[in-house]
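Trainee: here are the coordinates; sequence isn't available:
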């Protein structure tokens, strides 16, 4: 059985998208593993299903390259908005998308019928340790000293609907393939964790590399960029309510941390095709 797909990316965070608004997709966990393989599959950080919702304009389900289901992806949801608008399924420049992390509001900026940039209300940054979750003896883990991955580090943990551990170290000096799995699977993170290595590069800018649970190092992570910006505000590096540019290997995202976290970035279609299910 052949099934159409769309390959899209936001800041280099690439997923394989399936329109499930009228026809569901069976066994997405197994499909994500097979199709995400960059040598024997289509290649991507995972797959995304665009599904109907009784609570919002549509629902996004995402599965990582290892088959695990993720709660939220800021780069993927921008692409979902782009697809819904350009396909005519949701012909609105403001829409709501249901995710496992709640309903997210999107603002699209179409140019001649094509959406290139999308802003997402990512919700509130959550610092309560129990809600991230992280098993450490403190109500909040902000600039917290902890020995991890063979050395003493200071970490800030935040949830953006999924768990993040932000470490302010030069990302270019990190052997991420070796260090990332040690963070992801550390016993203090009962649901595993996404880890961002971040450095301040200017008055309102950061550079970052990310190790995503279930996917490894990716070119970008929207929730990770939001977590990094929120952590930088929490430790007093930047003021609240101002745009922070987060530079990742795959591109730039602009994050504004106020009562809620707003993220703006590009969404791009790479190619379309059909695959045998």
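Mentor: Received, thanks. It should be emphasised that the depicted structure is a prediction, and the values quoted were computed from it without experimental measurement.

Trainee: Every contact and neighbour count from this point should use C-alpha atoms.
Mentor: Fine.

Trainee: quick one, helices of the stretch 151-277 of the chain?
Mentor: Assigned by DSSP state H, counting those that start in this stretch, the stretch 151-277 of the chain shows helices spanning 176-184, 222-234.

Trainee: Could you single out the most deeply buried of those?
Mentor: When the helices of the stretch 151-277 of the chain are scored by mean count of other Cα atoms under 10 Å, the highest mean neighbour count falls to helix 222-234 (a mean of 28).

Trainee: so what secondary structure elements neighbour that one?
Mentor: With contacts taken as 3 or more Cα pairs under 8 Å, 6 or more residues apart in numbering; DSSP states H and E, helix 222-234 sits against helix 74-87, strand 151-159, strand 163-167, strand 194-202, strand 243-248, strand 251-257, strand 261-266.

Trainee: let's bring in a second one:
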């Protein structure tokens, strides 16, 4: 499945565990390998929940589990509806950041609106160390200073504004890795490079922590970029966020972020464990 090109392999554990908990990180790394596995930015696990329609688990391609994935939860929600675990319309999903409400609409494909919760800006909530807040602070990379804004939109994100032409040509990976691995961010951070297009439209490129490369789209990154752009008075909402994989719409109500985008289910299949570069479950 994919949300604007941010792609995932989904495993249905709603009726019971398929992959032992201790083996999940190693298993996900093998499955997400684009040469020796299926290939994906991450893996989704559908599990049962006592407090929602289902429980959401997301692992990055490096095997690390993340609290949230905006594009992933849209795909997850489409699957719930298609498989009969939830009905179209309003559904609730248990995540590590709380129970989130989503709205699934089937019209020319699947469109999903996600309640992404409140964007956090304090250093403690990002988390970041040695500061109270990172809002317009200078960060030097290879002799160049960047003005960075750090927030938590489900996971940590840094937002950097650049010109439209520069955004297209910038080597974001080398710059982002310096920030991602900075001691300021003890848990690491995703890094977004943003340019302003119109009064309610921005373009974004995102380096994702856990994937450790640029991805075609990032839902939480789009929310972070829209939030910072609005707070700085650079755009008005709703904000159309243009990514390499497609567009997302981000808007806010009573400090809560709402993200709307597509969710695609490309194929279903079976995995041959004997052919996967992965040790047995024994």
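Mentor: It's in. Only a predicted model underlies this, so the values are computations on that prediction, with no experimental measurement involved.

Trainee: Quick one: closest of the helices and strands packed on helix 222-234 of structure 1 to residue 145 of structure 1.
Mentor: Relative to residue 145 of structure 1, the nearest member of those by Cα to Cα is strand 151-159, separated by 4.4 Å.

Trainee: The helices and strands packed on helix 222-234 of structure 1 into JSON lines, with extra columns for distance to residue 97 of structure 1 and mean neighbour count?
Mentor: Below are those laid out as JSON lines (distance: least, Cα to Cα, whole Å; neighbours: other Cα atoms under 10 Å):
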{"stretch": "helix 74-87", "distance to residue 97 of structure 1": "8", "mean neighbour count": "24"}
{"stretch": "strand 151-159", "distance to residue 97 of structure 1": "19", "mean neighbour count": "20"}
{"stretch": "strand 163-167", "distance to residue 97 of structure 1": "20", "mean neighbour count": "27"}
{"stretch": "strand 194-202", "distance to residue 97 of structure 1": "23", "mean neighbour count": "22"}
{"stretch": "strand 243-248", "distance to residue 97 of structure 1": "24", "mean neighbour count": "23"}
{"stretch": "strand 251-257", "distance to residue 97 of structure 1": "19", "mean neighbour count": "22"}
{"stretch": "strand 261-266", "distance to residue 97 of structure 1": "15", "mean neighbour count": "22"}
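
Trainee: Point out the one among these that comes closest to residue 96 of structure 1.
Mentor: helix 74-87 (8.8 Å).

Trainee: now the angle from the next helix or strand after the closest one to helix 74-87?
Mentor: Downstream of helix 74-87 of structure 1, the next assigned helix or strand under DSSP states H and E is strand 94-99. Computed with axes from the mean of the first three to the mean of the last three Cα atoms, to 10 degrees, the direction of strand 94-99 of structure 1 lies at 130 degrees from that of helix 74-87.

Trainee: and strand 94-99 of structure 1, how far from structure 2 on average?
Mentor: In the superposition with structure 2, the average deviation recorded for strand 94-99 of structure 1 is 0.8 Å (mean Cα distance after the TM-score superposition for structure 1).

Trainee: For the helix or strand that that strand is followed by, which helices and strands make contact with it?
Mentor: Downstream of strand 94-99 of structure 1, the next assigned helix or strand under DSSP H and E is strand 102-111. Judged by 3+ Cα pairs under 8 Å, 6+ apart, strand 102-111 of structure 1 is in contact with helix 74-87, strand 94-99, strand 114-121.

Trainee: and with 10 Å instead?
Mentor: With contacts defined as 3 or more Cα pairs under 10 Å, 6 or more residues apart in numbering; DSSP states H and E, strand 102-111 of structure 1 has these neighbours: strand 58-64, helix 74-87, strand 94-99, strand 114-121, strand 261-266.

Trainee: In TSV, list the ones you listed along with distance to residue 272 of structure 1.
Mentor: What follows is those, written out as TSV (distance: least, Cα to Cα, whole Å):
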stretch	distance to residue 272 of structure 1
strand 58-64	18
helix 74-87	12
strand 94-99	22
strand 114-121	16
strand 261-266	18
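
Trainee: Out of those, flag the one nearest residue 207 of structure 1.
Mentor: strand 261-266 (15.3 Å).

Trainee: so that closest one versus helix 74-87, what angle?
Mentor: 60 degrees.
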